[in-house]
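# starting from these lines, generate the structure:
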Amino acid sequence: MKPYPLKFEPEFKERVWGGRGLEAFGFDLPEGAIGEAWVIGDHANGTTAAANGPLAGKGLDEIRKAFGEEWLGENGAKSKNGRFPLLIKWLDCQDDLSIQVHPNDHYENLAEGELGKTEMWYIVHAEPGAKIIYGLQPEVDRDTFAKAIAEDRILDTLQEVEVQTGDTFYIPAGTVHALKAGVIVAEIQQNSDTTYRLYDYNRPGLDGKPRELHIGDSLNVTAYGDSGATRKQTDLSKAHEWLNLAVSPYFVTNKGLVDGAWTIEQVSGTFQIIMVCEGNGQIAWSGQDDADSLDLQPGDALLIPANLESYTLSGNMTVLQSHLPTS
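Prediction:
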């Protein structure tokens, strides 16, 4: 079978902080407060199925097993937990998320089969005055942090920053963080669903009961001092050039502006992921016969196989491109 860009049926997740904002992407949301759309996922808690082409209906796990290194590249087919290495999401934050932190791959209390979670956020939309929690105050060490938590003063220890559409935040494992109300976010992360909550505003969960906190694990995995987190503003002045947003041991993410036709070569040894943040257009590639194409709109996410040599984006779009590190 010739490779082609794969689009997947999203897995929607109801969250106490979610809403209906992802309907703006044209998603047919189920009832409830939908906080997350997992658009490319291969996890025990949600595996997306292909929505287009000959593989329609096949889960990403099935595609990985059938095509392996040929379609996903060497690293994509041999991740630490045997699954696809990344999890790609859109988030709709109608309320504040819990104050949280994620472990790294080496934390001894990780559930079997789970990875750590290094991630990045691209702010697709921000309401005026929207903010996020992004790290600890510089002077906060473990003892200070533990004491503030015990005395219900955790908010005094955190850095809160205002955000605008187009801001990017790189969040290595160990960085205390939280999205707050009024943002829609593209999230690229390790394939993990492990979150340790430090504080949840004393609110009930979807079942009416307080959500579990994980104070011990959180204190253990928090990076005190410099966690390696970085922030960028990402205005683009020229089309058809990549602006690097984040480089981590787990993914590289760039931002680009499509204005007309832009032919993009595959990155050697890895798949690519394209996310459409705004605008409309098409993707075209050399297909089964001559050339195939697919219309694109905001909210679309595509997995570009490693053995698809090139593809062409056209129209007027802002896109994110992610792939695995190549060295």
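# all contacts plus neighbour counts: C-alpha atoms, from now on.
Will do.
# looks to me like Val124 is in a strand.
Yes: secondary structure of Val124 (DSSP: H, G, I helix; E, B strand; the rest coil): part of a strand.
# want to put them side by side, so please do this one too:
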Amino acid sequence: MKPYPLKFQPEMKERVWGGRALEQFGFDLPEGRIGEAWTIGDHANGTTRVVGGELDGLGLNEVREQHGAEFFGSKGYSQDARFPLLIKLLDCQDDLSVQVHPNDHYEKLPAGELGKTEMWYVLSAKPGAKIIYGLKDGVGREELAKAIDEGRIMDSLQEVSVEAGDSFYIPAGTVHALCAGVLVAEIQQNSDTTYRLYDYNRPGLDGKPRELHVEDSLNVIAYEGSGATRLKTNNAEPNAWLELAHSPYFITEKGVVAKPWSLSTSPDTFTILVICDGSGKLSWEDGEAELAPGECYLLPASLGSYTLDGKMTVLRSYLP
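So this is what the prediction gives:
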């Protein structure tokens, strides 16, 4: 079969901090506080299935088994490993827990799990919205442990105001938390491992306090700096890629489409497109698709030439 851009049925996740804002993308949400839409992923906690075309109904894992390196590229396919990335949209109606993710080498990682390096692109933010992004200068393990014991962890954390178009790179070891009023696209390693430092003493969905992982968190924090970077991107040049994150696991770029833009996939990696705002069209050799905000496409490595047209903002992610 000829390769074609793959769109998936998102996996919806209820979260204590979630809401209903993902409905604006035309998603059919189940009842409850939906905090996460896993739009492209193959994980033990959720695998997305193809919508449309010859592969309709297949899970991403089945696509990998059937089409291997042809679709995922020489860098993106491994016979014994799942798809390397997980793409999400997050609706934060309340503050997320203060958390940190381990790297791939932490000896207490759950069996079969990876570390978690990620990046956020802010799709929208209510006035005054903020996030927690790193520790304040001079805070080491001893100072942070003492602050936690004394119930004043928030004094040790750096708060950053956010607006639509802001981008944050969050390597493993970075203390962070999204806060109320932001809608975010997240590109991350294929991992669901989170260590919580603090959760505002609130009950979870089951009415009980959510588990904290203070010792693991203190172990994996990069106290001397993780390499986290942030970028304001609202001055991005049209029809040119602006690099937002360059990690060992993914490269993510922002593109503002203003006129027809001829592009091509590479044989060594798949490409993921996330439509942030606006509308337009994706065309390839023998097909086309209308694009709308919130849609995510996996372009097979063997797709070759494609064109973006319209007035829209797009994130492009691929393997380094």
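# can you pull out the strands in the stretch 201-327 of the first structure?
230-232, 243-247, 252-265, 272-286, 291-296, 301-304, 310-323 (DSSP state E, counting those that start in this stretch).
# could I get the full set of helices for the first structure?
Assignment of helices within the first structure using DSSP state H yields the ranges 60-77, 142-150, 215-221.
# which residues does Leu302 of the first structure contact?
Contacts for Leu302 of the first structure were tallied using Cα atoms under 8 Å, 6 or more residues apart in numbering; they are 5-8, 40, 273-275.
# quick one: map it onto the second structure.
The criterion is TM-score structural alignment: under it, Leu302 of the first structure has Tyr297 as its aligned partner in the second structure.
# tell me how far its match lies from Gln66 of the second structure.
As judged by Cα to Cα, to the nearest Å, Tyr297 of the second structure and Gln66 of the second structure stand 19 Å apart.
# cool, and Glu107 of the second structure?
Distance of Glu107 of the second structure to Gln66 of the second structure, computed by Cα to Cα: 33 Å.
# before we move on, what about Leu144 of the second structure?
Relative to Gln66 of the second structure, Leu144 of the second structure is positioned 48 Å away (criterion: Cα to Cα).
# those two: who's more crowded?
Leu144 (20 against 11; other Cα atoms under 10 Å).
# thought the more buried one was touching Met154?
No: using Cα atoms under 8 Å, Leu144 of the second structure and Met154 do not qualify as a contacting pair, with a distance of 9.8 Å.
# surely Gly41 of the first structure touches Ile88?
Yes: contact between Gly41 of the first structure and Ile88 holds when scored by Cα under 8 Å: they sit 6.5 Å apart.
# neighbour-wise, which of these two wins?
Neighbours around Gly41 of the first structure and Ile88, counted as other Cα under 10 Å, are more numerous at Gly41. The numbers are 28 against 21.
# ok, back up a step: most packed of the strands of the stretch 201-327 of the first structure?
Relative to the other members of these, strand 301-304 carries the highest mean neighbour count by mean count of other Cα atoms under 10 Å, namely a mean of 24.
# what about it, distance to the chain center?
In this view, strand 301-304 of the first structure has its centroid 13 Å away from the chain centroid, taken as Cα atoms, centre = their mean, to the nearest Å.
# following superposition onto the second structure, what is the mean distance for it?
Once superposed with the second structure, the aligned residues differ from strand 301-304 of the first structure by a mean of 0.2 Å; criterion: mean Cα distance after the TM-score superposition for the first structure.
# and Gly165 of the second structure, how close does it get to Val182 of the second structure?
Gly165 of the second structure sits 11 Å away from Val182 of the second structure, taking Cα to Cα as the criterion.
# now Glu70 of the second structure
According to Cα to Cα, Glu70 of the second structure and Val182 of the second structure sit 37 Å apart.
# quick one: neighbours of Val202 of the first structure, just the number.
You called it Val, but residue 202 of the first structure is Asn. For Asn202 of the first structure, the number of neighbouring residues by other Cα under 10 Å comes to 10.
# got a list of what it touches?
Here Asn202 of the first structure is in contact with Pro210 (Cα under 8 Å, 6+ apart).
# any idea what it aligns with in the second structure?
Under the alignment (TM-score structural alignment), Asn202 of the first structure maps onto Asn201.
# do Ala130 of the first structure as well
Taking TM-score structural alignment, the alignment pairs Ala130 of the first structure with Ala129 from the second structure.
# pretty sure that match is touching Leu183, no?
No: with contact defined as Cα under 8 Å, Ala129 of the second structure does not reach Leu183; the gap is 10.4 Å.
# more neighbours, the two?
Regarding Ala129 of the second structure and Leu183, a neighbour count based on other Cα under 10 Å identifies Leu183 as having more, with 24 against 16.
# how about the more buried one, what does it touch?
Residues in contact with Leu183 of the second structure, defined by Cα under 8 Å, 6+ apart, are 89-92, 122-125.
# compare the residues you listed and tell me which is most surrounded.
Tallying neighbours with other Cα under 10 Å puts Asp91 at the head of the contacts of Leu183 of the second structure, with 28 neighbours.
# for that one, give me its contacts.
Contacts of Asp91 of the second structure by Cα under 8 Å, 6+ apart are 18-22, 34-36, 182-184.
# again, but for Ile221 of the second structure
Under the criterion of Cα under 8 Å, 6+ apart, the contact list for Ile221 of the second structure reads 100-102, 172-175.
# hmm, 7 Å instead?
Contact analysis of Ile221 of the second structure by Cα atoms under 7 Å, 6 or more residues apart in numbering lists 100, 173-175.
# pick the one among those closest to Asp216 of the second structure.
Checking the contacts of Ile221 of the second structure against Asp216 of the second structure with Cα to Cα, the nearest one is Val100 at 9.1 Å.
# how close does the counterpart of that closest one in the first structure sit to Ala181 of the first structure?
Residue mapping for Val100 of the second structure onto the first structure gives Val101, with TM-score structural alignment as the criterion. Val101 of the first structure sits at a distance of 18 Å from Ala181 of the first structure (criterion: Cα to Cα).
# okay, those two: which has more neighbours?
Each of Val101 of the first structure and Ala181 has its neighbours counted (other Cα under 10 Å); Val101 has more, 28 against 20.
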